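Undergrad: Give me a model of this one.
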Amino acid sequence: MNNAVAMPGPWVVVTVATFAQMIVAMSNILLPTIAPKLAESLGVSPILIGYQVSLTFGVATLATMFGGKAVLRFGAARTTQLAILSCGAGLALFAFPYIGAIALGSAFVGVGMGMINPAAAHMLVTYTPPARRNIMFSIKQTGVPVGGVITALTAPAIAVHFGFRWSLVMVGVMIVVLIVATQRYRERWDHDRGGVDPGRT
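TA: This is a model prediction of the structure:
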């Protein structure tokens, strides 16, 4: 079988990578944008959100070191799915008004943050022509500010008018949509999974 026939076009790949980056960014920034309502539910001071952000980024730093190995083992598309699924698990835990649940949820979001960049980079390097690679990486990275803008404009209003849990649902729906949309392509996108770690050769 000629694998080239089944390979995705670069614009399809960059679209998936950008949306995945956007979803992870939204998962990360969501709690700070609804901190007053969440703190009210928890019965704590909103300033404690700083600890939550620190935990998320701390876990993300550690997870990044294993992101490349996950890509080699599972493939970049599957790792992307796992990254946003981890964020979804974190959002689900955020729905429980307990400090422990928030902390664990923050760790899950951190894992998603750490895994997404190695996966996206692998897909873009594999499926985009070298002459377009710079612009493709730039487009992918726009998912971070776009996700921040969408969350900042929508999550506080949703939290105030409908309750903070509905702002979690908003991002959760996006996660489900992207996982379902990429599943049909995952097998051929991850044709190179199970490769050798260059660091061991």
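Undergrad: CA atoms for contacts and neighbours, from now on please.
TA: OK.
Undergrad: any idea which element the most centrally placed residue in the chain lies in?
TA: For the chain, the residue nearest the mean C-alpha position is Val24 (2.8 Å; C-alpha atoms, centre = their mean). Assigned by DSSP states H and E, Val24 belongs to helix 10-33.
Undergrad: Could you list the buried residues of that helix?
TA: By 16 or more other C-alpha atoms under 10 Å, the buried positions in helix 10-33 come out as 10, 13-14, 16-33.
Undergrad: continuing past it, what's the next helix or strand?
TA: Sequence-wise, the next helix or strand downstream of helix 10-33 (DSSP H and E) is helix 35-42.
Undergrad: quick one on the thing from earlier: hang on, isn't the residue nearest to the centre of the chain packed against Met113?
TA: Yes: counting by C-alpha atoms under 8 Å, Val24 touches Met113, with 6.1 Å between them.
Undergrad: Could you also give me the structure for this second sequence? I'd like to compare it with the first:
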Amino acid sequence: MDTPIEPIKRRPTSSTLRYQTFTLGCTLAIQAFATGATLAFPILASMMPGLRPAQVGVFLAVVYFGAMIGSVLGSGFVTGFGPVRASQGALVLQAAGLGLLALGEPNLRLVAALLCGFGYGPITPASSQILARTTPPERMGLAFSLKQTGVPLGGLLAGAALPLAASLMSWQAAFAALALSTLIVAVASGALRSLDDQASGHIAISSTWHRPIIEVLAHRGLRAMAVVSLLFSACQLSVSGYLMAYLHQQFGLGLAQSSVIYAVTQAAGIGGRLLWGHLADRTGSSRRVLIGVCVLMAVSAAAVGAWPVQWGVVALAIASAVLGATAIGWNGVFLGEVARLAPAGRVAAVTGGALFFTYFGVVIGPPCFGWAAEHLNSIGFAYCGLAIMPVIALVLLLRRF
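TA: Below you'll find the predicted structure:
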């Protein structure tokens, strides 16, 4: 069982602040590079010869299937090795996956996807454990939201750096460079290894891998949060995966305008994670903030999907930003609420159990959205239908009061 560590209570105030800032910076870097590793293949796919679009979808499905397993089994490694060593090991797995992609062998791609997914799964439970041990309760929402900005930040940085590296060198070299950078982050995070001092040294996951899932399902609040995260994650990947196609192909915008609105949407996701975390700390209620997120997400998804052309591009960009701030920006507040609801010493395990459902939403959400868009013959109609997801989440959150 994880035992909370409380060394920072004895530190002077200035030392405590520096320590917390450094810890947050490390977890942010870990999250950003872990996300970049999972998105590297779809980002570079257009530069890889003979690759069909459907193969990108299969790759991502395998990645997040691996993440589902890794998020649950990873809690055992967090307990046995400690959250920092677990994070380092996870990054090494992802670097290995990137290395396989750099070889350019098609038969190794699904193996690489599994490695990236297995590595991505434990990252959030481990970093949640780190922040739960080093962050005061009154700053929990903002700290978790800051750390989770690593997800859109990792996507933005990978989207900017990898194509540039590929154009200057090759797409294989771009994979290799990211693999090397990921290993460097893994080594640098060893500065936090003192947080592993109370690790049990024993890993028992063969017969108890399902325990975190059972813990989540047995707790009314955690069960509701798990389902909410499944619905939200389905929305998040549907926005990130299909918004560009909607803006360019169906709405009729040029590539430059579509790219700008897409970038604004992703940047709004970063801002949303910070804003919702700050509001959660100020109000003292993550659930109330998530209720507001549900309302805004439903309205903005329906608005973007049914946007009349005559209303203009600027207004569409604003609506897309609201959609990004909610559909991409909810994660930190969700993780902070899971950490608050978790039994003492079970933050990593319960977070892993909750993320099993989160990743399940990622696996099924985009394919279902694509199916709906194809059968409705409209991505816009699919976005209107997507608004149902946050409405269901709203009902679940309201039942908690």
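Undergrad: and for Val24 and Met113 of structure 1, which residues touch both?
TA: Jointly contacting Val24 of structure 1 and Met113 under the rule C-alpha atoms under 8 Å, 6 or more residues apart in numbering are 83, 87.
Undergrad: circling back to that earlier point, okay, the helix holding Val24 of structure 1 sits on what stretch of structure 2?
TA: Alignment note (TM-score structural alignment): helix 10-33 of structure 1 is matched to residues 20-43 of structure 2.
Undergrad: same thing with stretch 59-69 of structure 1?
TA: Residue span in structure 2 matched to stretch 59-69 of structure 1, by TM-score structural alignment: 66-76.
Undergrad: Contacts for that stretch, please.
TA: Here stretch 66-76 of structure 2 makes contact (C-alpha under 8 Å, 6+ apart) with 86, 113-126, 203-205, 209-210, 212-213, 348-349, 352-353, 355-357, 359-360.
Undergrad: same deal with stretch 84-91 of structure 1?
TA: Against stretch 84-91 of structure 1 from outside (C-alpha under 8 Å, 6+ apart): 20, 23-24, 27, 102, 104-113, 116, 168, 171-172, 175.
Undergrad: Out of those, list just those in helices.
TA: 20, 23-24, 27, 102, 104-113, 116, 168, 171-172, 175 (DSSP state H).
Undergrad: other SSEs contacting the helix or strand where Val295 of structure 2 lies?
TA: Using DSSP H and E, Val295 of structure 2 falls within helix 286-305. Using 3 or more C-alpha pairs under 8 Å, 6 or more residues apart in numbering; DSSP states H and E, the elements in contact with helix 286-305 of structure 2 are helix 255-283, helix 313-327, helix 331-341, helix 379-386, helix 388-398.
Undergrad: returning to that earlier point: how far apart are the match of stretch 59-69 of structure 1 and its match in structure 1?
TA: Here the mean offset of stretch 66-76 of structure 2 against structure 1 after fitting is 1.1 Å, by mean C-alpha distance after the TM-score superposition for structure 1.
Undergrad: what's the mean deviation for stretch 85-94 of structure 1 versus structure 2?
TA: Taking mean C-alpha distance after the TM-score superposition for structure 1, the mean distance separating stretch 85-94 of structure 1 from the aligned residues in structure 2 is 0.6 Å.
Undergrad: For stretch 288-299 of structure 2, buried residues please.
TA: Buried residues in stretch 288-299 of structure 2, defined by neighbour count with 16+ other C-alpha under 10 Å: 288-291, 293-299.
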